[in-house]
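**Student:** sequence-free structure coming up:
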C-alpha cells in the first residue's frame, strides 16, 4: 500500500530522511494550447479524480469549487482505503467510476503509458481525458494554478483571482517555505526512520508554524487582503493537523488549536464556502490511520478531535479584507455532500 496520502511515491533514504518523488505527468490544460504537452481547456472533456483524505488533492477540490467549475470538470472520488493497486473506486456503484468505467485510478496511468505509467506511483489529484481514458496530469501544484488562471472563460461570476500577477512573487515565496516545512514537513517528521532526521523536521515545522502565527496576527490572509493560492495550500495541512499529524506523525509540540492567530485563521477559512464544506474528517482519519500500517499497525482510528470546534467564533473579519476580494462573491452552497454513497471497507 501507499505510504503517503495521495501524492507520489516516497521513501526514506540511508540517512533516515523522508523523500518525495515528484509528479510523473506534467502536461498542462490551458486556454490556448500552442505545443506538445498542452491540452485545451474544454468543458466536459476531463474528470478530476481525488481522494478526500489527501491534502494535495484537497487543494484542487477547493479551487474547483471556488472557481465554480463543477459543470465544466466532473469529480471522481476514491475510497480512502487503498488496495495493492492503490486508489480504487469502490465507493461507486459496482465499484467502478461511473464516468471512466475504471475500478482503479491505476488504469488511467497505464492507458497513458503502459510501460512506465506507474513508475512514480499512482497519485491524486489526477486529471483524466474522459474520451481516451488517459491520464493528462498529476502535477498537483500546477493543477490548481491552471484551474484558477486557464479556465477563466468557464468560471462562475464572482470567482476570485487566487494568483494575482502583482502578488505572485510573494505568494511563491510563502508557498516555498510552507511546502518544505509544513505541507511536506509533517511527512518528513512522520516517516523519518532516524531520530535526528525526525527532530530536524519537527524543529523546522514548528519554527515555520510559529512564523506563520506571527505573520497572521495583524493580517487576515497570508498574502494580500483576500484568499490566494497560499491560503489554500496551507489550509489543507492545517485541516489535518490535530486529527492526524499531531499524533500519528508525532508533530506534538502543540496542537493547532493551541496556537492563537493560526488557529483563528484556520477556523476563518474553514467557515468560508469552498473550504470547510470540502473537508471530510472521516475519510482523512480512516486513510491515515488504516493505510499507514508502518506507523499504526493496529489500524485503530481515533474518535477525536471534536469537529464542532472548527465552527467557533474567530473574529478574523476585524482585521479587514474579504475572502473573495472586493468584486468577488462566495460560491453557491453545496446541495449534497461531496462524498459518493457506498460502504467503506474496514
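**Tutor:** On my side now, so go ahead. Just so it is clear, the model here is predicted, and its values are computed rather than measured.
**Student:** all contacts plus neighbour counts: C-alpha atoms, from now on.
**Tutor:** OK.
**Student:** Give me the distance between the closest residue to residue 46 other than its chain neighbours and residue 109.
**Tutor:** Spatial nearest neighbour of residue 46, chain neighbours left out: residue 129 (4.8 Å); criterion: C-alpha to C-alpha, 6 or more residues apart in numbering. To residue 109, residue 129 is 11 Å away according to C-alpha to C-alpha, to the nearest Å.
**Student:** Now do the shared contacts for these two.
**Tutor:** Common contacts of residue 129 and residue 109 (C-alpha atoms under 8 Å, 6 or more residues apart in numbering): residue 135.
**Student:** Comparing these two, which residue is more hemmed in?
**Tutor:** For residue 129 versus residue 109, neighbours defined as other C-alpha atoms under 10 Å are more numerous around residue 109 (28 against 19).
**Student:** and here's the other structure:
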C-alpha cells in the first residue's frame, strides 16, 4: 500500500523503515455485520496500476469475475503529499465519484483522517465515503464474502483446507519480501539497509527452493499466496533491483523464481493487469528523496516475460476445477506500449 505521503524525507529516517499498518478495517461482508453488505453496483474499487498492494485487488477481481458488480476507478501513477488523484480521467475527475483527490472520499467519512491516503480503497458510491483501505483483508473478502457474484468457473483462491498454510506463507512473504524491498529502499542508515537486504535475499532463496519442485506456492492451484508474491516479483527488475538497492541479483538471475514469475505473467488475470510504464513512473518520479532527478529508466526489456517457462512439467492446474477469466473489459486493458503481453511475440 503505497501512501500519498511518500515524499521527500517522509520515509528515509534514521534506522529501519516502519510501515504504518493502521488501516480502516471496516469490512464489506455477505451479512453486512459492519453496516456494509455485499451489493452489486454499490461500491467502487479505487486502485492504481503502479501500486503493488492495489495490483493484488486488480488480479483477484479479474480472476473471480467481479468486474460487473464492483466498478473500478484508476488513479494515475503519481501523486503529491495530499492524495492519489484521478488524473487519467477526462477533466481529472472520477466519472462515478465526481472527485479529483481520493482524499475527498476519506475526509467525507473521517473529516480529520490523520493517516496516509492509500490505494486500494473501496468507496461506498451512494455516500461517497471510503469504506476500507485494508488491502490484505480486501482480497480475502473478495474470495469469501463476494461468492454470490463470482463468475462461473472462478478459482478457489482461499480454500478452507489450505488457509493455515496460505496464511503462514503470506506472513513470511509480506514481512520479508513484499515489505522487505521497502525496508531496503527506505532504510535510514547502513546498518538497517544491510539487515533488510540480508532478510530479503534469505527469503527469496527460500522461495527459490520451495518452488523448485512445485508449480505454485501452496497446493497445486493458484491461491492468494501466488497473487501476493507476484506483484512484488513483477516490480523487482524494473524498480526494486536498482531504485531500492535490492541488487544482489536480478529476478531474471533466479532460475526458478524467474520461471515462476513468467508462468504467472502469462496466466490470464495476472500479466494483463501489469502496467510497467506506470510502475516505473510512480517509483522514480514520486520518490524524489531516492531519485531527485526524477529520471525514469527506459529499461528493462519486457519481451523476455513471454519466453517459455517450462513450469507445466511440474503439473498443477492453475484454476483447479475452474476456468481462466475472459479477456479484460475494453476500458480496463493496459495500453499496448506498457505491457509485454501486447508485444508481437504474443500476438499469435
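**Tutor:** Yep, it's here. What you see is a predicted model; the values in this text were computed from it and never measured.
**Student:** re the thing from before, what does the residue nearest to residue 46 of the first structure align to in the second structure?
**Tutor:** Mapped onto the second structure by TM-score structural alignment, residue 129 of the first structure lines up with residue 124.
**Student:** same deal with residue 90 of the first structure?
**Tutor:** So, by TM-score structural alignment, residue 90 of the first structure is matched to residue 87.
**Student:** which ones are touching its match?
**Tutor:** Shown in contact with residue 87 of the second structure (C-alpha under 8 Å, 6+ apart): 75, 76, 93, 100.
**Student:** Repeat that for residue 254 of the first structure.
**Tutor:** Residues in contact with residue 254 of the first structure, defined by C-alpha under 8 Å, 6+ apart, are residue 246.
**Student:** is it true that it lies in a strand?
**Tutor:** No - counting by DSSP: H, G, I helix; E, B strand; the rest coil, one finds residue 254 of the first structure to be coil, located in no strand.
**Student:** Per the alignment, name the residue of the second structure opposite it.
**Tutor:** Residue 254 of the first structure maps onto residue 249 in the second structure when the alignment is built from TM-score structural alignment.
**Student:** What's the separation between its match and residue 308 of the second structure?
**Tutor:** 21 Å.
**Student:** Also residue 33 of the second structure?
**Tutor:** Taken as C-alpha to C-alpha, the span from residue 33 of the second structure to residue 308 of the second structure is 47 Å.
**Student:** Could you do residue 260 of the second structure as well?
**Tutor:** From residue 260 of the second structure to residue 308 of the second structure the distance is 11 Å (C-alpha to C-alpha).
**Student:** quick one, which of the two is more surrounded?
**Tutor:** Of the pair residue 260 of the second structure and residue 308, residue 260 is the one with more neighbours under other C-alpha under 10 Å, namely 24 against 12.
**Student:** What's that one aligned with over in the first structure?
**Tutor:** The equivalent of residue 260 of the second structure in the first structure is residue 265 (alignment by TM-score structural alignment).
**Student:** Identify, by residue count, the longest helix of the first structure.
**Tutor:** helix 195-215 (DSSP state H).
**Student:** isn't the match of residue 129 of the first structure right next to residue 40, touching?
**Tutor:** No - the pair residue 124 of the second structure / residue 40 is not scored as a contact, 11.5 Å apart, by C-alpha atoms under 8 Å.
**Student:** quick one: contacts for residue 182 of the first structure?
**Tutor:** By C-alpha under 8 Å, 6+ apart, the neighbours of residue 182 of the first structure are 205, 208, 209, 234, 237.
**Student:** Same check on residue 14 of the first structure?
**Tutor:** Counted by C-alpha under 8 Å, 6+ apart, residue 14 of the first structure has zero contacts.
**Student:** likewise residue 316 of the second structure?
**Tutor:** 214, 215, 216, 220, 221.
**Student:** Now it: which helix or strand?
**Tutor:** Following DSSP states H and E, there is no helix or strand that holds residue 316 of the second structure.
**Student:** What ranges does the stretch 51-200 of the first structure have for its strands?
**Tutor:** Using DSSP state E, counting those that start in this stretch, the strands of the stretch 51-200 of the first structure run over 74-77, 126-129, 134-137.
**Student:** so the first one corresponds to what in the second structure?
**Tutor:** Aligning strand 74-77 of the first structure against the second structure (TM-score structural alignment) gives residues 71-74.
**Student:** Once you drop chain neighbours, what's closest to the aligned partner of residue 274 of the second structure in the first structure?
**Tutor:** Superposed on the first structure with TM-score structural alignment, residue 274 of the second structure falls opposite residue 279. Spatial nearest neighbour of residue 279 of the first structure, excluding adjacent residues (C-alpha to C-alpha, 6+ apart): residue 52 at 7.1 Å.
**Student:** Let me know the secondary structure of residue 328 of the second structure.
**Tutor:** Applying three-state DSSP: residue 328 of the second structure is coil.
**Student:** In stretch 145-156 of the first structure, which residues are buried?
**Tutor:** By 16 or more other C-alpha atoms under 10 Å, the buried positions in stretch 145-156 of the first structure come out as 145, 146, 147, 148, 149, 150, 151, 152, 154, 155, 156.
**Student:** Name the nearest residue to residue 217 of the first structure, ignoring sequence neighbours.
**Tutor:** According to C-alpha to C-alpha, 6+ apart, the nearest residue to residue 217 of the first structure is residue 261 (5.3 Å).
**Student:** picking that back up, distance to residue 172 of the first structure for the buried residues of stretch 145-156 of the first structure - can I get that in JSON lines?
**Tutor:** JSON lines is the format used below for these (distance: C-alpha to C-alpha, whole Å):
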{"residue": "145", "distance to residue 172 of the first structure": "11"}
{"residue": "146", "distance to residue 172 of the first structure": "15"}
{"residue": "147", "distance to residue 172 of the first structure": "17"}
{"residue": "148", "distance to residue 172 of the first structure": "15"}
{"residue": "149", "distance to residue 172 of the first structure": "15"}
{"residue": "150", "distance to residue 172 of the first structure": "18"}
{"residue": "151", "distance to residue 172 of the first structure": "21"}
{"residue": "152", "distance to residue 172 of the first structure": "21"}
{"residue": "154", "distance to residue 172 of the first structure": "25"}
{"residue": "155", "distance to residue 172 of the first structure": "23"}
{"residue": "156", "distance to residue 172 of the first structure": "25"}
